[in-house]
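> kindly return the folded structure for what I paste below:
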Amino acid sequence: MLAFISALIVFLGIAFFMTGNSTTTKTTSTKKVPTVGILQLQTHPALDAIHRGIIAGLKTGGYTPGKNIKIDYQNAQGDQSNLKTMSQKFINENADETIAIATPSAQALANAAGKDTPVILAGITDPVGGGLIKSNQHPGGNVTGTSGESPLKSHLDLLRQLVPKAKKIGIIYTTSDHGGEYNAKKFAKICKQEGVAYKLYTISSTNDMQQVAETMASQVDAVYAPQDNGVASAMKTLISVTNKAKVPVIPAVDTMVKDGGLATLSVNQFELGKLSGEMAAKVLKGKSPATYPIKLITKGEMTLNLTEAKKLGITFPASVIKEAKQKGEIFK
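Coordinates of the predicted model:
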């Protein structure tokens, strides 16, 4: 009898141990891997750089795609209806967090998410004016992230330095791009304060660029192309027109210089994305977007296009070249 009881105790002990082991194994194997939806407005170099930065930032924050996080990346290719459908897809599939590349993407995600799913902004111009947050310091809801405010006064100073004889500046933006309109009108306000003549031009889509650019090039001495997704996507069309008229274009972003702009002081788009990715990682770990201030990068890096300068007969001052070599980029 004693032997039987001893055997029973040993059996029950082994069974408990195995059951406990099984439960532990099951818990470990079913540990939830967070899903992050990334919504990009369209394909162009600046937005692509932000996307690469987001992935790098998530890795810095401890999340590696394919290892301990699932990334659902969607590109709307400039279609507003796609933005709505893709945003709703993230919410329907219970994404733990969403990340927006470009203002229209952010607005679509914020509308779909309501007050629940966190939305991380990646380089969004004027998130307050875009109706996304209450204030940069106190977002107040489920939205936070980074804002890439262009150094507009520095852009005007650079334009006047490189094109000192310019009497009138053309400023072009896309009517459906809140960030582009914000930048264009703010730049126009600075021009007015500085006593510089200007004229605003608009496109409703990239299809309008050829015609609008031809009109603008015949009326101005230089063009400012703000941080605007539509203008950036049609940059090569704009440059093909302005080059024929020998009208230099100062854009807001380094990738737009690569596409034919003369020069700029550009906020690094990759670094903007990386900062957003790092913030996204912290929110995944429990930080509240409502009390997580918007982070800004406003200091630009000098970027020059030597080929474009040669086409236009413009010589860069030695100080400008030196700055680009030390901390910036020179396209040849």
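> contacts, neighbours, all on C-alpha from now
Will do.
> and for the closest residue to Leu121 other than its chain neighbours, the neighbour number?
Excluding the flanking residues, the one nearest Leu121 by Cα to Cα, 6 or more residues apart in numbering is Gly145, at 4.2 Å. Taking other Cα atoms under 10 Å as the criterion, the count of residues near Gly145 is 29.
> identify the residues contacting the helix or strand encompassing Gly145?
Assigned by DSSP states H and E, Gly145 falls within strand 143-147. Outside strand 143-147, the residues that touch it by Cα atoms under 8 Å, 6 or more residues apart in numbering are 110, 118-127, 132-133, 272, 275-276, 279-280, 289-290, 292-297.
> please generate a structure for the following sequence too, so the two can be compared:
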Amino acid sequence: MVISRRSFIACLGALLGPRAADAQRSGHVPRIGILCPHRLSGARGMPRDVFEHALGGLGWTPGSNVELEYRDAEKNDDALAEGAAGLIRLNVDVIVTCGGRATRGAQQSTNAIPIVMSATSDPNRSDFFFDMLLNGRRDNVTGVVLLTTGAGPRALELLSEAGTGFDRIAILWDIRTPSHSAKLKTVEDAARSLRIQVRPVGVRSLSDLPSAFATMQREDVKALLVLGSPYFFAERGRIVELATRYRLPSMFDSRDATEAGGLMSYSANHAALYRRAAGYVDKLLRGARPADLAIEQLSQFELVINLKTAKALGLTIPPSVLQRADQLIK
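Below is the predicted model:
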């Protein structure tokens, strides 16, 4: 009989995975495994300080009464499954996962160890999360899903209100990113409701970016909305540089881009996501069962505005928009 590597890993998880309630054993220091995929080109992964601070507020001090084992892996199924297997071999009590692929990799590797997922997703476009959220097919998985439905249209609306005459907006989208066609359609539908003209500009690689911005200039667009993509995140510095050169007010889906000089960002509040995940870990270490903890659907975003960039562009952002910002970079 031939056993696949994934089947072997799943069997290993069943044999080695301890119960989270073992954290209550006298003298036992619980161990938490954190499994996250690499993001491209030095992008930030889990905000460890936020997660560890949240654990501390719940009575768990890393290095004292709890141990943390971080594992980063390439963003592919085999690498994430192997990362999960490594955590299983360490006899972790709980596995915290970042994103859908990491959750799937951990779930396929063990049905004994509780898994706390922390992920952003639009369940309308994810069969995996649709199954867990609506059909309850989650076994040993619980946690938090931050829903991104409607983020693109809201970002477009905020950008259109940030300056006078922002009624013709370019949308930079990534032809390589599978979800972008659907996201683009959602934004285009919103644009019609808002009576905004949009000009989609698609790229396939970094080398396409200069010509994309030249196209935006020819089309006389007034601002730029950048759809979220791992590739765009990795190249956020280059995109910010081009937006600055062409004097285009820009809206990103990552605060990192705004900190790098973009004008605005409207993005998932990952700090809130991982604080909630810490709460699930706390309950599991104190004896709760994953099946008894409902998956929370969170919808929490943050608007960040770079006032230095606005000044460089000669742009005065209306008070009505500034008042909605969660952070102003001065």
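> tell me the counterpart of the residue nearest to Leu121 of the first structure in the second structure.
With TM-score structural alignment defining the correspondence, Gly145 of the first structure maps onto Gly143 in the second structure.
> now the strand holding Gly145 of the first structure on the second structure. Mean distance?
With mean Cα distance after the TM-score superposition for the first structure, strand 143-147 of the first structure departs from the second structure by a mean of 2.1 Å once superposed.
> and the next helix or strand past that strand?
Next along from strand 143-147 of the first structure, by DSSP H and E: helix 152-162.
> that following helix vs the second structure, average offset?
After superposition onto the second structure, helix 152-162 of the first structure sits on average 1.6 Å from its aligned residues (mean Cα distance after the TM-score superposition for the first structure).
> SS state for the closest residue to Leu159 of the second structure other than its chain neighbours?
Distance criterion Cα to Cα, 6+ apart; nearest residue to Leu159 of the second structure, sequence neighbours excluded, is Met251 at 6.5 Å. Assigned by DSSP: H, G, I helix; E, B strand; the rest coil, the conformation of Met251 of the second structure is strand.
> got the contact list for Met251 of the second structure?
So Met251 of the second structure contacts Ala155, Leu156, Leu159, Leu224, Leu225, Val226, Gly262, Leu263, Met264, Ser265, Tyr266 (Cα under 8 Å, 6+ apart).
> next one: Ala324 of the first structure
Glu301, Met302, Thr303, Leu304, Ile330.
> which SSE is it in?
Per DSSP H and E, Ala324 of the first structure falls inside helix 318-326.
> give me the distance from that helix to the chain's centre.
26 Å (Cα atoms, centre = their mean, to the nearest Å).
> again with stretch 307-315 of the first structure
Relative to the chain's own centre, stretch 307-315 of the first structure is displaced by 30 Å; criterion: Cα atoms, centre = their mean.
> list the buried ones in that stretch?
Across stretch 307-315 of the first structure, burial judged by 16 or more other Cα atoms under 10 Å covers Thr307, Glu308, Ala309, Leu312.
> isn't the third one up against Thr315?
In other words, Ala309 of the first structure. Yes - between Ala309 of the first structure and Thr315 there is a contact at 6.5 Å, judged by Cα atoms under 8 Å.
> confirm Glu329 of the first structure sits in a strand?
Yes - membership of Glu329 of the first structure in a strand is supported by three-state DSSP.
> gap between the counterpart of it in the second structure and Gly228 of the second structure?
Matched by TM-score structural alignment, Glu329 of the first structure corresponds to Gln327 in the second structure. Per Cα to Cα, to the nearest Å, Gln327 of the second structure is found 20 Å from Gly228 of the second structure.
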